[in-house]
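In: Here is my input, please return the structure:
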Amino acid sequence: MQNKKVLLFLPKAFETMEFSAFIDVLGWARVDYKHAILVDTCGFTDKVISTFNVPVLVDKTIGEINVDDYDALAIPGGFGEFGYYEEAYHERFLKLIGEFDAEGKIIASVCSGAFPVAKSGVLKNRKATTYHLKDGYYQNKLKEFGVDVVNEPVVVDANIITSYCPETAPRVAFELLKMLTSEEEMNVIKTAMGF
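Out: Okay, here's the model as predicted:
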């Protein structure tokens, strides 16, 4: 079985629950079901502080990343109030997203993680979603990037997965797993995890 590699990018102020869904789902696949799916965590700095001030030590920093080494990019959302967009909208990160898309690689984002994907330009005229509550405020903001916003929990448009709230994080992680393996394999792990 060929190794697959996922780059899990953590901008400052990412949400820990949205991050951990990817770690757990892909971890179960690797450890209990012998899928060769490796995950590298990455940030702008060696230690990234999440939305609720939990520090996470990452495997790599953005300057060390070569897109050719990865099959997918995963992006948890985060809170603007804690500075999420300072790094999520950084030119280097937006360029990285564009490089993943140019090679047709999977980009999986949760909730506000759709915003850097949209700002990079790769969601223009494509279907996507983001946080749906607060009278659709954030979905309307996403439309400003030329996105065809769909008010559904998880939206897949070719290689890009977006979702609309923290509750969807495991769904996005399972969708990513399905794209990396198969629907059958994904369902085995989903059942094993009690979903």
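In: Please count neighbours and contacts with C-alpha atoms only from this point.
Out: Will do.
In: where along this structure do the strands fall?
Out: Secondary structure of the chain (DSSP state E): strands located at 4-9, 37-43, 47-49, 55-57, 60-61, 72-75, 106-109, 127-128, 148-149, 154-157, 160-163.
In: what helices or strands is the third one leaning on?
Out: The reference is to strand 47-49. With contacts taken as 3 or more Cα pairs under 8 Å, 6 or more residues apart in numbering; DSSP states H and E, strand 47-49 sits against strand 55-57.
In: Equivalent analysis for the first one, please.
Out: With contacts defined as 3+ Cα pairs under 8 Å, 6+ apart, the secondary structure elements packing on strand 4-9 are strand 37-43, strand 72-75.
In: Run the angle between it and strand 37-43 for me.
Out: Taking axes from the mean of the first three to the mean of the last three Cα atoms, to 10 degrees, one finds that strand 4-9 is oriented at 20 degrees with respect to strand 37-43.
In: circling back to that earlier point, quickly compare the helices and strands packed on strand 4-9 and say which is most buried.
Out: Burial among the helices and strands packed on strand 4-9, expressed as mean neighbours by mean count of other Cα atoms under 10 Å, is greatest for strand 72-75, which shows a mean of 26.
In: L96: neighbouring residues, count only.
Out: A count of nearby residues for L96, using other Cα atoms under 10 Å, gives 18.
In: residues contacting the nearest residue to it once chain neighbours are set aside?
Out: For L96, ignoring the flanking residues on the chain, the nearest one in space by Cα to Cα, 6 or more residues apart in numbering is V67 at 7.5 Å. With contact taken as Cα atoms under 8 Å, 6 or more residues apart in numbering, V67 is in contact with L96, E99, F100.
In: Before we compare anything, build this one as well:
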Amino acid sequence: MLRTIVLLALPGVAPFEFGVICEVFGVDRSDSGGPTFDFTIATADPGAVRTSLGFDMIIPSGLDVAASADLIAVPAHAMESVDERYLSVIRAAEARGAWVLSVCSGAFALAQAGILEGRKSTTHWMYAEKLAANFPGTVVDPDVLFIEDRHVVTSAGTAAGIDAALHIVRKELGAGAANVIARRMVVPPQRDGGQSQYIETPVKAECADSFAAIAEWMLANLSAELTVDQLARRALMSSRTFARRFRADMGTTPAAWLNRQRLIRAQQLLEESDDSLEQVARLSGFGTASVMRHHFVKMLQVSPQAYRRAFGLRLAS
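Out: So this is what the prediction gives:
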């Protein structure tokens, strides 16, 4: 169970990435039905910690609070040699099976601790080549928002940290909990980790507007059979142009985006209703329980039945 969160404030910590972790895990949203975490910020030498923007933050807690944390989070920081005391905390967390999360250049601390060895990872695309060159034992993907590899989650720059943090909440506490946090933060409840870090070519405003309208229509019609040809006609484009511009604007293909939204809908139905698996599959647009199971196992590494046992009963209790 994800309860105790410790954020490591390293020297040169970036305020935005630091704030992302605080916002997801440090705000009490129990009044909205959201989860409550035991959240602590820790540093090696309690007191003033200089940020990347030149001002100090006063951090009263030392690293001893991290000994039994369920999640250790490392936001962006100065990439030079990291104090061994932080590295020991990161290694200990990985060794006991806790979650370890990095945002942006926070991946360099994880790499220096040795826990990215033999794992896939990512970081901000500007630093990806440096991470790969300095730590050849990790396979660095510069074109994704985040990667999870055996409870170690590395994410790209700035807002990608929100996606990575919500991914962990969703894995541990279910889609409903993640959606409450996302709704309060006014961010999308789920962006696929494999989505591109940046949009290749900005599209004209009228195209962006049309994709927003198409996306809204797709969400309202998840149970229908939606093809690229059908969507392209609604957008008044050729199928080829629609597919190309959708990926440029949304960061992923129409099919991948649609499957992700159907998965979210199925998760919500499994958590909040007692509909049969066939009913859930039909309402979410997967059609049959067997097709839905395929997507659950592929994307979540768990069957719909196991997901409902883990999260449906928890909400009911």
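In: Need the residues that contact stretch 114-126 of the second structure.
Out: The set of residues that contact stretch 114-126 of the second structure without belonging to it, under Cα under 8 Å, 6+ apart, is 90-91, 94, 103-107, 110-111, 128, 131, 135, 137-149, 153-157, 197.
In: start and end residues in the first structure for it, please.
Out: The alignment of stretch 114-126 of the second structure onto the first structure (TM-score structural alignment) covers residues 121-133.
In: do the same with stretch 260-277 of the second structure
Out: Applying TM-score structural alignment, one finds that stretch 260-277 of the second structure aligns to no residue range of the first structure.
In: next one: the match of stretch 114-126 of the second structure to chain centre, how far?
Out: Relative to the chain's own centre, stretch 121-133 of the first structure is displaced by 13 Å; criterion: Cα atoms, centre = their mean, to the nearest Å.
In: Just the endpoints, please. Distance across it?
Out: The first and last residues of stretch 121-133 of the first structure sit 24 Å apart, counting by Cα to Cα, to the nearest Å.
In: now stretch 165-181 of the second structure
Out: For stretch 165-181 of the second structure, the separation between the terminal residues is 10 Å (Cα to Cα).
In: same thing with stretch 139-151 of the first structure?
Out: End-to-end span of stretch 139-151 of the first structure (Cα to Cα): 8 Å.
In: Next, the buried residues of the match of stretch 114-126 of the second structure.
Out: Of the residues in stretch 121-133 of the first structure, those with enough neighbours to count as buried (16 or more other Cα atoms under 10 Å) are G121, V122, L123, K124, R126, K127, A128, T129, T130, Y131, H132.
In: Closest to S50 of the first structure out of those residues?
Out: Y131 (18.3 Å; Cα to Cα).
In: ok, the residue nearest to that closest one when sequence neighbours are not counted - how many residues close by?
Out: Distances taken as Cα to Cα, 6+ apart place Y164 nearest to Y131 of the first structure, at 4.3 Å, with adjacent residues excluded. Using other Cα under 10 Å, Y164 of the first structure has 28 other residues around it.
In: counterpart of Y164 of the first structure in the second structure?
Out: In the second structure, the residue matched to Y164 of the first structure (TM-score structural alignment) is A156.
In: Return the residues in contact with its match.
Out: A156 of the second structure touches V103, C104, T122, T123, H124, W125, V144, L145, F146, Q197, counting by Cα under 8 Å, 6+ apart.
In: Dump those residues to TSV, plus distance to E172 of the second structure.
Out: Formatted as TSV, the contacts of A156 of the second structure follow (distance: Cα to Cα, whole Å):
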residue	distance to E172 of the second structure
V103	19
C104	22
T122	22
T123	23
H124	25
W125	28
V144	22
L145	19
F146	17
Q197	25
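In: overlap between these and the first structure?
Out: By both residues aligned by TM-score structural alignment, their matches' Cα atoms under 8 Å, these still in contact after alignment to the first structure are V103, C104, T122, T123, H124, W125, V144, L145, F146.
In: Quick check: the equivalent of the first one over in the first structure vs D68 of the first structure, distance?
Out: Right, V103 of the second structure. Aligned counterpart of V103 of the second structure in the first structure: V110 (TM-score structural alignment). Look at V110 of the first structure and D68 of the first structure: by Cα to Cα, they are 23 Å apart.
In: okay, those two: which has more neighbours?
Out: Set side by side, V110 of the first structure and D68 show unequal neighbour counts under other Cα under 10 Å, the larger going to V110 at 33 against 10.
In: who's in contact with that one?
Out: By Cα under 8 Å, 6+ apart, V110 of the first structure lies in contact with 18, 75-77, 130, 162-166, 168-169, 172.
In: Contact partners for Y89 of the first structure?
Out: Neighbouring residues of Y89 of the first structure by Cα under 8 Å, 6+ apart: P116, K119.
In: and with 7 Å instead?
Out: P116 (Cα atoms under 7 Å, 6 or more residues apart in numbering).
In: Quick check: which element contains A255 of the second structure?
Out: According to DSSP states H and E, A255 of the second structure maps onto helix 254-272.
In: for that helix, which positions count as buried?
Out: Result for helix 254-272 of the second structure [16+ other Cα under 10 Å]: buried residues 254, 257-272.
In: do the same with stretch 51-64 of the first structure
Out: Neighbour-count burial for stretch 51-64 of the first structure, with 16+ other Cα under 10 Å as criterion, is recorded at T51, V56, V58, K60, T61, I62.
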